[in-house]
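Visitor: coords please:
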Amino acid sequence: MCRWVAYRGAQCFLEDLVTSPAHSLIDQSQCATEAKTATNGDGFGIAWYGERDEPGHYRDILPAWSDDNLRSLARQIASPLFLAHIRASTAGRTTRDNCHPFVHGRWSFMHNGQLSHFERLERVLEARLDDQLYSARKGSTDSELLFLLALEFGLEDHPKQALEAAIGFVISRAQALGLQPLIRFTAALSDGASLYCVRFATDKFAPTLYSGRMTGHAHDSYCLVSEPFDEDTHRWSEIPAGSFVSVTDAGIDVAPFRPAVSPRAIAV
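Guide: Alright, predicted model coming up:
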């Protein structure tokens, strides 16, 4: 399983979350504590928003702990909204195109989880994309394809509904092929203005997600993380499974996340 952090709030340096904390994302790349695998060494990436509409984007296949360029960039880049990800691959080779976050236009997206039977589902899921989005696919991961499906289902206008429709479509296609759908989906995405996160699974094992405020920053500065950066239990709140999180100028909001499929498709 991968690890990631997403941040929206007062402008801060990426190093404040990516490299500096005791249990920073760099530390988690070698010794994650709430993942199936302690090591997440199959590449990393960051996407950050600044003066332009589209995000800055840097990815590589090196383990995060061994890339001095990442440390230097994190020390110099300040942003009010960014995503950072370290990868432990479950689908797709270790290539730059398969490293998160993925970017399309002003949108950025990253994911921790898995989609079972992907080798059976990939072709029918790709067929749902229009020509432009199909051509935009550069890698071979389930994560990138889920991102493009969300764009196909209207992510630009209705993020929550689009993600619910995309996940529901995957479940229905799996059922149509006689497959038992297993989706574990904890994701973060942004259009440069708002930050959205999802924690969902078709079984009882949704990948972890926590929210917390940044110490020493404005009260409306929030970070969403796969696992906390420290042992301050008062700072971090676990996001329940089956949730959609929005971080906007109005603050943080947590709503139910319900893919548009029959309730029988969701394990209880």
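
Visitor: drop to CA atoms for contacts and neighbour counts, all remaining ones
Guide: OK.

Visitor: wait, is Glu227 part of a strand?
Guide: No. If the criterion is DSSP: H, G, I helix; E, B strand; the rest coil, then Glu227 is coil and not within a strand.

Visitor: Centre of the chain to the longest helix along the chain, how far?
Guide: Longest helix of the chain, by residue count under DSSP state H: helix 159-176. When C-alpha coordinates are averaged (CA atoms, centre = their mean, to the nearest Å), helix 159-176 and its chain have centres 17 Å apart.

Visitor: another one to check against the first:
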Amino acid sequence: MCRWLAYSGTPILLEELLYKPAHSLIDQSRHSRMGVETTNGDGFGIGWYPDERRGPHGPGEPAVFRGVGPAWSDRNLHELAHCVRSPLFVAHIRASTGTAVQQTNCHPFRHGIRLWQHNGAVHGFSELKRDLMLAVDASLFPSIEGSTDSELMFHLALTFGLEDDVPGAVERMIGFIEATADRHGVPDVLQMTVAVSDGDQLWAFRYSTERHSRSLFFSSSVHALRALHPDNPVLQEVSEETRVIVSEPLGDLPGAWNPVPESSYGTVQDGQDSLRTLHPRRP
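Guide: Predicted coordinates for the structure are as follows:
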């Protein structure tokens, strides 16, 4: 499978999460503790919202950088992470589930101001692919560049209204895939943790048809962490709006990480964040 993280809060250099923590995302690319595979070396990607692109009507289109090699040995990624600062970014390291190792198959995927990244799989994808492809809105079809189930899931969610209602679109996407799998006799079709962003909000989903989903964690509030660890300098530098979502914890700081419940999704936004139950919607 894969590993990913998503950050929202005080603008920071990407290297603060990609490289510096004891169990950073780059460390996870070689030594994953909770993934299906220990090594995630089939490509990587980062997507971020530059402050200079933010205008009066929103955050502007995000920037994306992707590579097909292992993240741990990519010098360009290291240079970029050392220089780029952003208040909202996502990062992904890939372990292919069968599709080609190529740049168009690396996450995150972008459409307009939206970013999407996924850990998991559509089981029986080769059998279901035609029916799923034909359900994508004709106006979106030319935007599909790669061959992964992850990118197709993104375009199905866009078809089902992702630009207006992110949770509802993801629930309809799940329901459609499960209904299609039922018609083909494919059991336990979907395994997913997904991150979606529009530059202002960040959504994270944890779900599987078998109700035994891949790991996903969210960071505790900065206020609570400051009380637990008053001498930690990083916690003094970020705002109380800061939140990190990860496939597996970036370190062993007590009280820092909380598991996302099964079949649920969280929304990170200005003000109060939320955590809700996810309800797939069948067509």
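
Visitor: Can you pull the TM-score for these?
Guide: Aligned and superposed, the two chains score 0.95 in TM-score terms (TM-score structural alignment, normalised by the length of structure 1); 262 aligned residues with a CA RMSD of 1.2 Å.

Visitor: rewinding a little: what helices or strands is the following helix or strand past the longest helix of structure 1 leaning on?
Guide: Going down the chain from helix 159-176 of structure 1, the next helix or strand is strand 183-190, by DSSP states H and E. Contacts defined by 3 or more CA pairs under 8 Å, 6 or more residues apart in numbering; DSSP states H and E place strand 183-190 of structure 1 against strand 107-115, strand 195-201.

Visitor: Give me the contact list for the shortest one.
Guide: When you say that, I think you mean strand 195-201 of structure 1. Residues outside strand 195-201 of structure 1 that contact it (CA atoms under 8 Å, 6 or more residues apart in numbering) are 6-8, 81, 159, 182-190, 206-209, 224, 239-248, 257.

Visitor: what range in structure 2 does it sit on?
Guide: Per TM-score structural alignment, the counterpart of strand 195-201 of structure 1 in structure 2 is residues 202-208.

Visitor: Over to stretch 144-160 of structure 1?
Guide: With TM-score structural alignment as the criterion, stretch 144-160 of structure 1 aligns to 151-167.

Visitor: Please tell me how far the matching stretch is from the chain's geometric centre.
Guide: 14 Å.

Visitor: Aligned to Asn184 of structure 1, what sits in structure 2?
Guide: In this structure residue 184 of structure 1 is Arg, not Asn. Match for Arg184 of structure 1 (TM-score structural alignment): Gln191.

Visitor: which stretches of structure 1 form strands?
Guide: Applying DSSP state E to structure 1 gives strands spanning 3-13, 44-48, 56-60, 78-86, 102-104, 107-115, 183-190, 195-201, 210-213, 222-225, 236-238, 243-248, 251-256.

Visitor: Looking at those strands, which is nearest to Asp142 of structure 1?
Guide: When these are compared by CA to CA, strand 107-115 sits nearest Asp142 of structure 1, at 6.7 Å.

Visitor: mind checking the end-to-end distance for the match of stretch 144-160 of structure 1?
Guide: 17 Å (CA to CA, to the nearest Å).

Visitor: about what we covered before: which one of the strands of structure 1 lies nearest to Ala127 of structure 1?
Guide: Among these, strand 107-115 sits nearest to Ala127 of structure 1 (CA to CA), with 17.1 Å.

Visitor: Redo the helices and strands packed on strand 183-190 of structure 1 as CSV? Include mean neighbour count and distance to Leu133 of structure 1.
Guide: Shown next, in CSV, are those (neighbours: other CA atoms under 10 Å; distance: least, CA to CA, whole Å):
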stretch, mean neighbour count, distance to Leu133 of structure 1
strand 107-115, 25, 13
strand 195-201, 25, 21
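
Visitor: Dump the ones you listed to a markdown table, plus distance to Arg96 of structure 1.
Guide: Below are these laid out as a markdown table (distance: least, CA to CA, whole Å):
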| stretch | distance to Arg96 of structure 1 |
| --- | --- |
| strand 107-115 | 14 |
| strand 195-201 | 23 |
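
Visitor: And those strands: which comes nearest Met214 of structure 1?
Guide: Nearest to Met214 of structure 1, of those and by CA to CA, is strand 195-201 at 15.3 Å.

Visitor: which residue packs closest to the most centrally placed residue in structure 2, ignoring adjacent ones?
Guide: By CA atoms, centre = their mean, the mean C-alpha position of structure 2 lies nearest to Ala195, the distance being 3.1 Å. Leaving aside its sequence neighbours, Ala195 of structure 2 sits nearest to Ala204 (CA to CA, 6 or more residues apart in numbering; 4.5 Å).

Visitor: list the contacts for Gln30 of structure 1?
Guide: Counted by CA under 8 Å, 6+ apart, Gln30 of structure 1 has contacts 38-41, 65.

Visitor: Likewise for Leu145 of structure 1?
Guide: Leu145 of structure 1 neighbours (CA under 8 Å, 6+ apart): 125-126, 137.

Visitor: so how many other residues sit close to the residue nearest to Gly43 of structure 1 when sequence neighbours are not counted?
Guide: Closest residue to Gly43 of structure 1 apart from its sequence neighbours, by CA to CA, 6+ apart: Ile61 at 3.9 Å. Per other CA atoms under 10 Å, the neighbour tally for Ile61 of structure 1 reads 19.

Visitor: Ok, the one 5 residues further on next?
Guide: Residue neighbour count, defined by other CA under 10 Å, stands at 11 for Ser66 of structure 1.

Visitor: Return the residue of structure 2 aligned against it.
Guide: Using TM-score structural alignment, Ser66 of structure 1 lines up with Ser73 in structure 2.
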